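# Fold the stuff below for me.
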Amino acid sequence: MPAGMMPSVLRLLAWGWLLLPVCRALEDCAACVFPFIYRGRSYPTCTRDGSWPRRTLWCATTASYDQDSRWKRCFETEYGGNSDGQPCTFPFVYRRRAFYTCTDEGDKPRRFWCATTGSYDRDRLWSYCPDTLLAGNSTALCTFPFTYQNRTYLGCTADGDASGRRWCSLTRNYDVDHKRTYCLDS
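Model prediction:
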């Protein structure tokens, strides 16, 4: 390597090292994508698989970690916002509509949030949602009423879910469309 290039290479390495925390912080701003592929397996929620140390909970920020290697640590409780991490309140009113799950509506970059009172329109208090509760298709809202096994549901149910978690349909008829998301238990 020519002598004049050495300072340039060192300068480039130094800047890269200094910018690494900024890049890491920007990656943490991305939303989890569920389900995601890791080592050829589909994950519907955050996992500890493959993390070091093993207790670190994480998710992919693209549909396939195997292809893109993009990830972030998962938050297990509400965080950020302007209400000091207060828990989500469901349903809550935003733009005169009722929300029964977290939403990314109106937030850029895409991050899921919730109101911490019954009405964001009135109180303007909010937190970011825990990543651990955003399993399923978290970009869509529950549809009420919905039909499941020829029965009408007006709210979330645990019927038919082996884990016992409450869920809702993303369309009016789950029996036909088979699209659902887990409900938050706030």
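
# C-alpha only now, for contacts and for neighbours.
Noted.

# Now do the one helix or strand residue 127 maps to: which elements does it pack against?
Element membership of residue 127, judged by DSSP states H and E, is strand 126-128. Counting contacts by 3 or more Cα pairs under 8 Å, 6 or more residues apart in numbering; DSSP states H and E, strand 126-128 packs against strand 113-115.

# And the strand it packs on, what's buried?
Residues 113, 114, 115 are the ones in strand 113-115 that count as buried (16 or more other Cα atoms under 10 Å).

# by contact count, what packs against it?
strand 92-94, strand 126-128.

# Which of these sits closest to residue 16?
strand 126-128 (29.9 Å; Cα to Cα).

# immediately after that closest one, which helix or strand?
strand 146-148.

# That following strand: what's the following helix or strand?
On the C-terminal side of strand 146-148, the nearest following helix or strand under DSSP H and E is strand 151-153.

# Give the next helix or strand downstream of that following strand.
Following strand 151-153 in sequence, per DSSP H and E, is strand 167-169.

# by contact count, what packs against that following strand?
strand 180-182.

# Could you say which helix or strand holds residue 23?
Using DSSP H and E, residue 23 falls in helix 5-28.

# Remind me what that helix packs against, helices and strands.
strand 71-73.

# Please generate a structure for the following sequence too, so the two can be compared:
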Amino acid sequence: MEAQEIEVKYRVIEQDALLRALADHGVSLSAPVLQEDQAYAPVWWDYGKPKTGVPFGRLRTVQGTHLFTVKTPQDNEMACLEAETVVNDAEQMHEALLQMGFRPTVQIVKARRTGRAGRWSLCLDEVEDVGPFLEIETVTAADEPGLAVQAQLDAWATGLGVKLERVTDTYDSLVRLAQQHST
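The predicted structure is shown next:
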């Protein structure tokens, strides 16, 4: 069965207040783990073009393990059909992606802390060049309406009672924009 990952993302304004609110809601976060991601896009796609319906690749390294993921946005960039697998050789996977018509876009480096709130996964990320973010996500059947699920996730985040700024861009877009502004 095809799975869909649906998420909402927030720029964290007051991290200490967020940590207290999460603890008050029974969410305990893991220790930070470094994730290094290389994002890939089809050679014909470029930033500024719509992402809906376009497959994007990611090659992630976490503690020596390499994960290859393909995400295809459905309702929006935060509701994606997703397939993921462990790969033994990141360099060979990179070469395979090039041969399949993908090109590397940006690298995303982050320290990620994870937790759970019921069936939802939470990630508190410190993203290099762009700062702290909270992601709330769930995996559903491919035909689940992404916008409705995002509304539920957003209601939970709003219920935390802390200042968060909802963003609709993915990390690759945010990192690319930050890098453009720093040059």
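
# Now the TM-score, please.
The TM-score (TM-score structural alignment, normalised by the length of the second structure) is 0.26; 85 aligned residues with a Cα RMSD of 5.6 Å.

# From the buried residues of strand 113-115 of the first structure, pick the one nearest residue 41 of the first structure.
Among the buried residues of strand 113-115 of the first structure, and counting by Cα to Cα, the member closest to residue 41 of the first structure is residue 113, at 27.9 Å.

# any idea how far the closest residue to that closest one other than its chain neighbours is from residue 115 of the first structure?
The spatial neighbour of residue 113 of the first structure that comes closest, neighbours along the chain excluded (Cα to Cα, 6 or more residues apart in numbering), is residue 128 at 4.1 Å. From residue 128 of the first structure across to residue 115 of the first structure, the span is 9 Å (Cα to Cα, to the nearest Å).

# picking up where we left off before, next, format the buried residues of strand 113-115 of the first structure as TSV and append distance to residue 66 of the first structure.
As requested, those are exported to TSV (distance: Cα to Cα, whole Å):
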residue	distance to residue 66 of the first structure
113	28
114	31
115	34
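
# Among those, find me the one that's closest to residue 146 of the first structure.
For the buried residues of strand 113-115 of the first structure, the nearest to residue 146 of the first structure is residue 114 (22.9 Å; Cα to Cα).

# Go ahead and confirm that closest one touches residue 128.
Yes. Counting by Cα atoms under 8 Å, residue 114 of the first structure touches residue 128, with 6.3 Å between them.

# Pull out the buried positions in stretch 10-23 of the second structure.
By neighbour count on 16+ other Cα under 10 Å, the buried set for stretch 10-23 of the second structure is 10, 11, 12, 15, 18, 19, 21, 22.

# So the fourth one versus residue 125 of the second structure, what's the distance?
In this structure, residue 15 of the second structure lies at 11 Å from residue 125 of the second structure, with Cα to Cα as the measure.

# and for the two, which residues touch both?
Residues touching both residue 15 of the second structure and residue 125 (Cα atoms under 8 Å, 6 or more residues apart in numbering): residue 132.

# Which secondary structure elements does the longest strand seen in the second structure sit against?
Criterion DSSP state E: the longest strand present in the second structure is strand 102-117. In terms of contacts (3+ Cα pairs under 8 Å, 6+ apart), strand 102-117 of the second structure is packed against strand 33-42, strand 120-127, helix 171-182.

# wait, what's in contact with residue 136 of the second structure?
Taking Cα under 8 Å, 6+ apart as the test, what residue 136 of the second structure contacts is 7, 8, 9, 120, 121, 122, 123, 153.

# one step back: now intersect the buried residues of stretch 10-23 of the second structure with the strands, please.
Those of those lying in strands (DSSP E): 10, 11, 12.

# Go ahead and confirm the second one touches residue 133.
Yes. With contacts defined as Cα under 8 Å, residue 11 of the second structure counts as touching residue 133 at a distance of 4.5 Å.
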